[in-house]
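Enquirer: Below are the sequence and a predicted model; questions follow.
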Amino acid sequence: MLAAIHKMGFIHADLKPDNILYEQSDSRKLAQIDRSGKRMTVPILTGVAVHIVDFGRAVSIHGRYRHAAVATVYRAPEVDLVDWGAEVDIFALGCVFAEMFLGKMLFPNTHSLIHRMYLLEGVIGNFPLAMARLIKVNRPGSFLSLNTSAPWMVPLNVSTLILKHQKPLETLIPLATAANLIRRMSNSSPEHRIRADEVEHHYYFYLNANGTRATI
């Protein structure tokens, strides 16, 4: 769906769970045993249609932009630091995908841009040197030195508690295939993110839990 939007020449620029709708198309009953040992039957989706809605912030895919886009907790780092393009949709989709696994936001809301950058580094790793150089040019004073560690000074307020307990992506999502896809979507460097038309061909969607290729 996102690949089709990009192919039509648009950046959605506001991807979040509220703007992704799931329409049940098929289901079947599955027998399960609950913790008390009681047998129960639950409906399991075997087919679902996905719709991306609300194009109020959509812009042309052919431009580069500097205005704010995407809700903060799904926002790619370049939106706050440099200019941005279609890659912001991929980052946001990666955050939504991770949220489906975690049952909570991958990047909790923080009090400031400083805290958010620390949070991003804690989960997806250090900013690449090229990205750090670009940030230094566009936002002087953002980094303590021109390297890939420790942007800004350590924040000293309640948001620090969030940062101290944040874990790397592979620890948060131990399923290796899913973690790999999310990491490729949430790469801090936009030019290294997977493209929308590549996401659906990622091996996560083709491998069963035992590592064999699924039939779809």
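Expert: Alright, I've got the coordinates.
Enquirer: C-alpha from now on. contacts and neighbour counts both.
Expert: OK.
Enquirer: what helix or strand does residue 27 sit in?
Expert: strand 20-33 (DSSP states H and E).
Enquirer: Just list what that strand packs against, helices and strands only.
Expert: Judged by 3 or more Cα pairs under 8 Å, 6 or more residues apart in numbering; DSSP states H and E, strand 20-33 is in contact with strand 39-52.
Enquirer: by contact count, what packs against the helix or strand just after the strand it packs on?
Expert: Note on strand 39-52: by DSSP H and E, the next helix or strand toward the C-terminus is strand 59-60. Applying 3+ Cα pairs under 8 Å, 6+ apart, we find strand 59-60 packed against strand 10-11.
Enquirer: Second structure follows, compare the two:
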Amino acid sequence: MSVLYAARRALVHRDEELPIDPRAQKSRESLIRVMIDALDDNPQPPSVSELVRRAGASRPTFYQHFGDIPTLMHAAAMERLEEVFAMLPQQASDPTEPTSPTDFPDNWTRFAAESLTALFTHLSENRAFYLAVLDGPSGRAAESELTRFLAGRMLGFATLRDALTRLTDPRAARYAEFLSAGLLSQATKDLRDDLPVTAMVETTTTFLAAATGLKAA
């Protein structure tokens, strides 16, 4: 992560602690939405002038929120993934405390299949957008944050968290990032190859099962 990017992230976190100006929030959301729509149609991002025109914002407003085009592309990808993960199936509570890989409840297989199918369907349907972000000037920063994002979501799933803790405690968080980096790399390759969703789900479920000791669906 570059020093410049880290500084921008620090400013974002600082700003998140301050009261939100509704007008500023609306302009930020408009710029993100325009970038999402633009990358859906064309992997080449629009200029700042075109962005602010379509968003009904000013250039100073754009630079206040994002600073440059790569940072906005990155923000657009995170915003879109946040929305998708909020809609994914939620894991059912485990009825018992698992003591070995074979003791994990069967609902894990259904949960994994449903969640990964929903996620990969979204990625496949928006293939041009995500490849534009990952292959663009914000690619490395986006990949790094997406890895952390996926690791956090992985630790939020009870069965996966328990499996990772059993294997690597107290390094479960680092192991989750390690797995997320590999899964993101594989998913990106599958998107470039335009593989069907079923193939992407099967590969990812198999890899997760092998890495955690969980039964594959």
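Expert: Ah, there it is. This one's a predicted model, so the numbers in the text were calculated from it and none came from an experiment.
Enquirer: Once they're superposed, tell me the TM-score.
Expert: In this superposition the chains share a TM-score of 0.28, using TM-score structural alignment, normalised by the length of structure 1; 108 aligned residues with a Cα RMSD of 5.9 Å.
Enquirer: if we can go back for a sec, next, the angle from the strand holding residue 27 of structure 1 to strand 39-52.
Expert: Comparing the axes of strand 20-33 of structure 1 and strand 39-52 via axes from the mean of the first three to the mean of the last three Cα atoms, to 10 degrees yields an angle of 170 degrees.
Enquirer: Show me the contact partners of strand 20-33 of structure 1.
Expert: Residues outside strand 20-33 of structure 1 that contact it (Cα atoms under 8 Å, 6 or more residues apart in numbering): 39-53.
Enquirer: Who wins on neighbours among those?
Expert: residue 52 (17 neighbours; other Cα atoms under 10 Å).
Enquirer: distance of that residue from residue 20 of structure 1?
Expert: 5 Å (Cα to Cα, to the nearest Å).
Enquirer: and what of residue 87 of structure 1?
Expert: 18 Å.
Enquirer: more neighbours, these two?
Expert: Comparing residue 87 of structure 1 with residue 20 by other Cα under 10 Å, the one with more neighbours is residue 87, at 25 against 14.
Enquirer: Give me the spatial nearest neighbour of residue 46 of structure 1, chain neighbours excluded.
Expert: residue 27 (5.0 Å; Cα to Cα, 6 or more residues apart in numbering).
Enquirer: And the one you found, how far from residue 81 of structure 1?
Expert: 44 Å.
Enquirer: More neighbours: which of those two?
Expert: In this view residue 27 of structure 1 and residue 81 are compared by other Cα under 10 Å, and residue 81 has more residues nearby, 18 against 12.
Enquirer: Surely the more buried one and residue 136 touch.
Expert: No: judged on Cα atoms under 8 Å, residue 81 of structure 1 makes no contact with residue 136 at a distance of 9.2 Å.
Enquirer: in the helix or strand harbouring residue 137 of structure 1, what's buried?
Expert: Assigned by DSSP H and E, residue 137 of structure 1 belongs to helix 129-138. For helix 129-138 of structure 1, a neighbour-count test (16 or more other Cα atoms under 10 Å) marks 131-133, 135-136 as buried.
Enquirer: Output these in a markdown table, with distance to residue 2 of structure 1 appended to each entry.
Expert: Output for the buried residues of helix 129-138 of structure 1, formatted as a markdown table (distance: Cα to Cα, whole Å):
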| residue | distance to residue 2 of structure 1 |
| --- | --- |
| 131 | 25 |
| 132 | 29 |
| 133 | 30 |
| 135 | 28 |
| 136 | 32 |
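Enquirer: what's the most distant pair in these?
Expert: Within these, 131 and 136 form the most distant pair, 8.6 Å apart (Cα to Cα).
Enquirer: Measure how far the helix or strand where residue 4 of structure 2 lies is from the centre of its chain, please.
Expert: Residue 4 of structure 2 belongs to helix 3-16 when assigned by DSSP H and E. Relative to its chain's centre, helix 3-16 of structure 2 lies at 19 Å (Cα atoms, centre = their mean, to the nearest Å).
Enquirer: Near residue 180 of structure 1, how many other residues are there?
Expert: Residue 180 of structure 1 has 17 nearby residues by other Cα under 10 Å.
Enquirer: Distance check, it against residue 81 of structure 1.
Expert: Taking Cα to Cα, one finds residue 180 of structure 1 at 25 Å from residue 81 of structure 1.
Enquirer: can you check residue 133 of structure 1 too?
Expert: Applying Cα to Cα to residue 133 of structure 1 and residue 81 of structure 1 gives a distance of 11 Å.
Enquirer: what residues are shared contacts of the two?
Expert: By Cα under 8 Å, 6+ apart, no residue touches both residue 133 of structure 1 and residue 81.
Enquirer: so what's residue 197 of structure 1 closest to, chain neighbours aside?
Expert: residue 3 (5.0 Å).
Enquirer: Which strands and helices lie in contact with the one helix or strand that neighbour maps to?
Expert: In this assignment (DSSP H and E), residue 3 of structure 1 forms part of helix 2-7. The contact analysis (3+ Cα pairs under 8 Å, 6+ apart) places helix 2-7 of structure 1 against helix 196-199.
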